[in-house]
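S.K.: Kindly generate the corresponding structure for this input.
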Amino acid sequence: MTLRLYDTRAQALRDFVPIDERNVTMYVCGPTVQSGPHIGHLQSALAFDLLRRWLEHRFGRVTFVRNVTDIDDKVLANATPDEPWWALAYRMEREFTSAYEAIGILAPSYEPRATASIAQMQEHIQRLIDAGHAYESGGDVYFDVRSWPGYGELTRQSLDAMEPAGDADPRGKRDPHDFALWKAHKDGEPDSATWASPWGTGRPGWHIECSAMSRRYLGAEFDIHGGGRDLRFPHHENELAQSTAAGDGYARYWVHNGLVTVDGQKMAKSLGNFTLAHDLLAERPARVVRYALAAAHYRSNLDVSERGFDEAAAALDRIDGFLERAERVAGDAPSEIPEAFATAMDDDLGVPQALAVVHETVRAGNTALGSGDEEGARAAFSAVSGMMDLLGFAREGDGSRGAAEERALDTLVRSLIAQRADARAEKDWATADRIRDLFADAGVALEDTPDGTVWSIDG
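M.R.: The predicted structure is shown next:
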């Protein structure tokens, strides 16, 4: 089956055909690092991590770029005399990296900071001025939206129905919808946040950053541009206009993830209804967080709840329990990817349907173990291992037990199982019951099979 992705620009599912099948290229808008990451940031990063992993499985190589916006109005606003903007940005960037790594987000191929591509931004702005699509006014430079007939095509909006751009002083604009490409230095802003330019000292606007950085690292045309649904307008609309107006092909597919909501309302720092990633990861194992955020389709809104995290923990316990039991008979069986799983992932990254295949295979594997069907158990183990590895759910690390702890626990449990068997053989029912109750209190489930008693964590 051909991989299909929902393209926001086309507003339809499209067969994915990369420019170069040997190297898929993808750019994802990264964080503006004015403060620490919340659950919504994790969910968005995870959506594109899952897409990247599947693209690597299908095509082999993916050049994945995710930027860091380290110069912005919000970064400057949150700086203090004791922590200048560049120090705040770096500290917050490290918090994002730590949270991403905790839930198993693969590191990008490149992760450029905006401040490292100022020259490329200025070059892009000059190309727009030369082409008649941008103009300078009092040290600011604006994109002339009425000069570009395609403006509005990403979000299917007419220009006159749009809200005016609120990213710069409107007095220097020819049209209220024109947006800033370069912002002149203002009184009260630190000198360290300004760069020399042909239009005077200043700093870049937000939108130009991604156009310049994607071109620098992926070329004038690349396969996929990703980001949250809330970035479609004005950010991505402006990116598309300023890149195509400069003569670049830009992104062939636009992929947007849904939002995290709380009681049906978008989670956002500006609304004050967010949960910081640090606090969530202090309360829940990282693998549980990853599973809970992956369980909804990437284009759907995810309403977070304690119940959702509890269900994720129980689901992982069931999967891990099977893998631990089946590993005893599977040995070094190679990983495999079932056709039903691949079909789900090829259908616009259907992770919820793919997880359903995981659980169906776990149930079949448990049945095989219970009936002594070692071949069936081995096949299920290979499939579940392959699917979980591909989805980024390693059993070691990221909050799960390490190999040494696993071996130690297995030794202790097996010792108690042997003591229980001896007690039952000697009709010492009090001792047998005491050991049974100890297992129950610890959440350990026992199953007597023709080959002996096996144990698992009771999910």
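S.K.: going forward, measure contacts and count neighbours with C-alpha atoms only.
M.R.: Noted.
S.K.: what about residue 81, how many neighbours?
M.R.: Neighbour count of residue 81, defined by other C-alpha atoms under 10 Å: 6.
S.K.: how far away is it from residue 21?
M.R.: 50 Å (C-alpha to C-alpha, to the nearest Å).
S.K.: Then residue 149?
M.R.: To residue 21, residue 149 is 32 Å away according to C-alpha to C-alpha.
S.K.: go on, residue 129?
M.R.: 35 Å.
S.K.: Which of these two has more residues huddled nearby?
M.R.: Comparing residue 129 with residue 21 by other C-alpha under 10 Å, the one with more neighbours is residue 129, at 18 against 13.
S.K.: pretty sure that one contacts residue 142?
M.R.: No: Residue 129 is not in contact with residue 142 according to C-alpha atoms under 8 Å; the separation is 9.2 Å.
S.K.: can you list residues touching both of the two?
M.R.: Common neighbours of residue 129 and residue 142, using C-alpha atoms under 8 Å, 6 or more residues apart in numbering, are residue 135.
S.K.: ok, longest helix in the chain?
M.R.: helix 306-330 (DSSP state H).
S.K.: Is there a neighbour count for residue 146? I'd like the number.
M.R.: Neighbour count of residue 146, defined by other C-alpha under 10 Å: 14.
S.K.: here's the other one to compare against:
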Amino acid sequence: MTVRLYDTATRQVADLVPKTPGQVGIYLCGLTVQSAPHIGHLRSGVTYDVLRRWLQHREFGVTFVRNITDIDDKVLINAAAAGVPFWSLAYANEQVLAAAYRSLNVLPPTYEPRATGHIPEIHQLIEELLAAGHAYQAADGSGDVYFDVATYPEYGQLSGQRPADMQPAADGDPRGKRDPRDFALWKGGKPDEPVEACWASPWGLGRPGWHIECSAMARRYLGAEFDIHGGGIDLIFPHHENEIAQSRAAGLPFARNWVHHGLLNLGEAKMSKSEGNVLDLAAVAALGVRPVELRYYLASPHYRSRMDYSDEALTEAAVAYRRLEGFVQRATERVGQVAPGPVGAEFAAAMDEDLNTPQALASVHELLKEGNTAYADGDDDRLRAALAGIRAMLAVLGVDPHDPAWRAAGRDDQLRGVVDELVALALQQREAARGRKDYAAADAVRDQLKQAGVVVEDTPHGPRWTINGQ
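M.R.: As a prediction, the model looks like this:
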């Protein structure tokens, strides 16, 4: 079997051919931690986590690198506004991001480097570009070092733009640039910036530009050439265009494939802190949506599609997941624990063809119908097969209800534990009433639970309950 992905560079779906057979190296541009993450950011984490899980299911070894940009203009501005050191703000937001990823069952990366931890590698790459004639130090005494776009004829190919049509790079004083499109590799320290945000360099005190850090860290952890570079479509230009230019100008083959995911929009604009139109995990929880249901929602559309957020769409996804979860629970109660089995052929074909999760999920829900029929017919063999298949496919998507990650202690789980105990107490009272043949009292307990949204179903193994029948 061959996994096929859409390559932004060639603009076509093609076979993934790893540099090293059986091994895939992935570099995902992580967040700039100037603020806490919102669910638009988390779509990226879920998307590439699903890709990673599918490649591992296809028995590829995966080295997954996701960086943290912890020094940047926005970090410095927000830290100054908050009256805290830049590193304090960055670290606090990084911890919030890590907790958000954990809550959505995003596997930890193989490596998660920070930009500030790789200053020597960044210096080395800049020195190589200077030696090759692709970079220059500004003549204005600022200490800035710029990439010379005119020396790289292929500039603009990834984004499909002509350099003549590009806007100036707004990352340095244009008076120090040979060409307005030249972008900063190193930024000289400014008098109004904190001294702790500067590092010694051959060009004076300063800090790295945004783009150079990713090229340096990708080489450090994946080598001169690796298989997949990922990120949102908003990073194609200028970030990824600049990464290609500086890396290949330095003689690095760099990424063999470029994979970009669509954005999550709120209204007509992408979800963005600067636009003030964001939703975080707390806002989603306030809607009564659990992290596993949010993950299901984020993984359901094709990764390259634009997502237009609405409360209704999120709720519909949560209900769809609860149907699957309810089946897994009912089937397990009937036949006992069943390990995930092989995924369905249609599911595999969909995932192999550019990670087509909508088509893959359609096959999951078809198997759900078969499983429900087997449950109703009392056919335990068919029920076990359906349960094993559904669990396997949901595991690839990171939403298997039996995954221990979803049982990790958290506020929602603690609340569910309290609910469990209260419902169990009510059911004990119901059973006691039935034991003394006070059926009116037993029915009254069941009706009171139903009014509270708890539906009780009597089974051969005893009563089971669900919230709103899900």
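S.K.: thinking again about what came up before, C-terminal to the longest helix of structure 1, what's the next element?
M.R.: helix 339-346 (DSSP states H and E).
S.K.: Structure 2: matching residues for the next helix or strand after that next one?
M.R.: Remark: after helix 339-346 of structure 1, the chain's next helix or strand is helix 351-370, criterion DSSP H and E. Taken onto structure 2 by TM-score structural alignment, helix 351-370 of structure 1 occupies residues 357-376 there.
S.K.: mean shift of that stretch relative to structure 1?
M.R.: Compared with structure 1 after fitting, stretch 357-376 of structure 2 deviates on average by 1.4 Å (mean C-alpha distance after the TM-score superposition for structure 1).
S.K.: chain center to that stretch, what's the gap?
M.R.: 26 Å (C-alpha atoms, centre = their mean, to the nearest Å).
S.K.: in it, what counts as buried?
M.R.: 357-361, 363-365, 367-368, 371-372, 374-375 (16 or more other C-alpha atoms under 10 Å).
S.K.: Likewise for stretch 151-163 of structure 2?
M.R.: For stretch 151-163 of structure 2, by 16+ other C-alpha under 10 Å, it's 154, 155, 156, 158, 159, 163.
S.K.: can you tell me which two in those residues are farthest apart?
M.R.: Pairwise distances across these (C-alpha to C-alpha) peak at 11.8 Å, for the pair 158 and 163.
S.K.: any residues in contact with both of the two?
M.R.: The contact sets of residue 158 of structure 2 and residue 163 do not overlap (C-alpha under 8 Å, 6+ apart).
S.K.: And the equivalent of residue 180 of structure 1 over in structure 2, how far from residue 49 of structure 2?
M.R.: In structure 2, the residue paired with residue 180 of structure 1 is residue 184, using TM-score structural alignment. Separation of residue 184 of structure 2 from residue 49 of structure 2 (C-alpha to C-alpha): 31 Å.
S.K.: So these two - more neighbours on which side?
M.R.: For residue 184 of structure 2 and residue 49, the more surrounded residue by other C-alpha under 10 Å is residue 184, and the numbers stand at 28 against 22.
S.K.: Surely that one forms part of a helix?
M.R.: No: Residue 184 of structure 2: not assigned to a helix; according to DSSP: H, G, I helix; E, B strand; the rest coil it is strand.
S.K.: could you redo the buried residues of stretch 357-376 of structure 2 as JSON lines and give each row distance to residue 418 of structure 2?
M.R.: Listed next are those as JSON lines, based on distance: C-alpha to C-alpha, whole Å:
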{"residue": "357", "distance to residue 418 of structure 2": "35"}
{"residue": "358", "distance to residue 418 of structure 2": "35"}
{"residue": "359", "distance to residue 418 of structure 2": "38"}
{"residue": "360", "distance to residue 418 of structure 2": "36"}
{"residue": "361", "distance to residue 418 of structure 2": "32"}
{"residue": "363", "distance to residue 418 of structure 2": "35"}
{"residue": "364", "distance to residue 418 of structure 2": "32"}
{"residue": "365", "distance to residue 418 of structure 2": "31"}
{"residue": "367", "distance to residue 418 of structure 2": "33"}
{"residue": "368", "distance to residue 418 of structure 2": "30"}
{"residue": "371", "distance to residue 418 of structure 2": "31"}
{"residue": "372", "distance to residue 418 of structure 2": "30"}
{"residue": "374", "distance to residue 418 of structure 2": "33"}
{"residue": "375", "distance to residue 418 of structure 2": "30"}
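S.K.: Just the element for residue 298 of structure 1, please.
M.R.: Secondary structure from DSSP H and E places residue 298 of structure 1 outside every helix and strand.
S.K.: All the helices of structure 2, residue numbers only.
M.R.: Ranges of helices within structure 2 are 39-57, 73-82, 86-103, 119-131, 210-222, 241-249, 281-286, 291-299, 311-335, 345-352, 357-377, 380-396, 411-435, 439-451, based on DSSP H.
S.K.: so which of those gets nearest residue 112 of structure 2?
M.R.: Of the helices of structure 2, nearest to residue 112 of structure 2 by C-alpha to C-alpha is helix 210-222, at 9.7 Å.
S.K.: Right, I'll leave it there.
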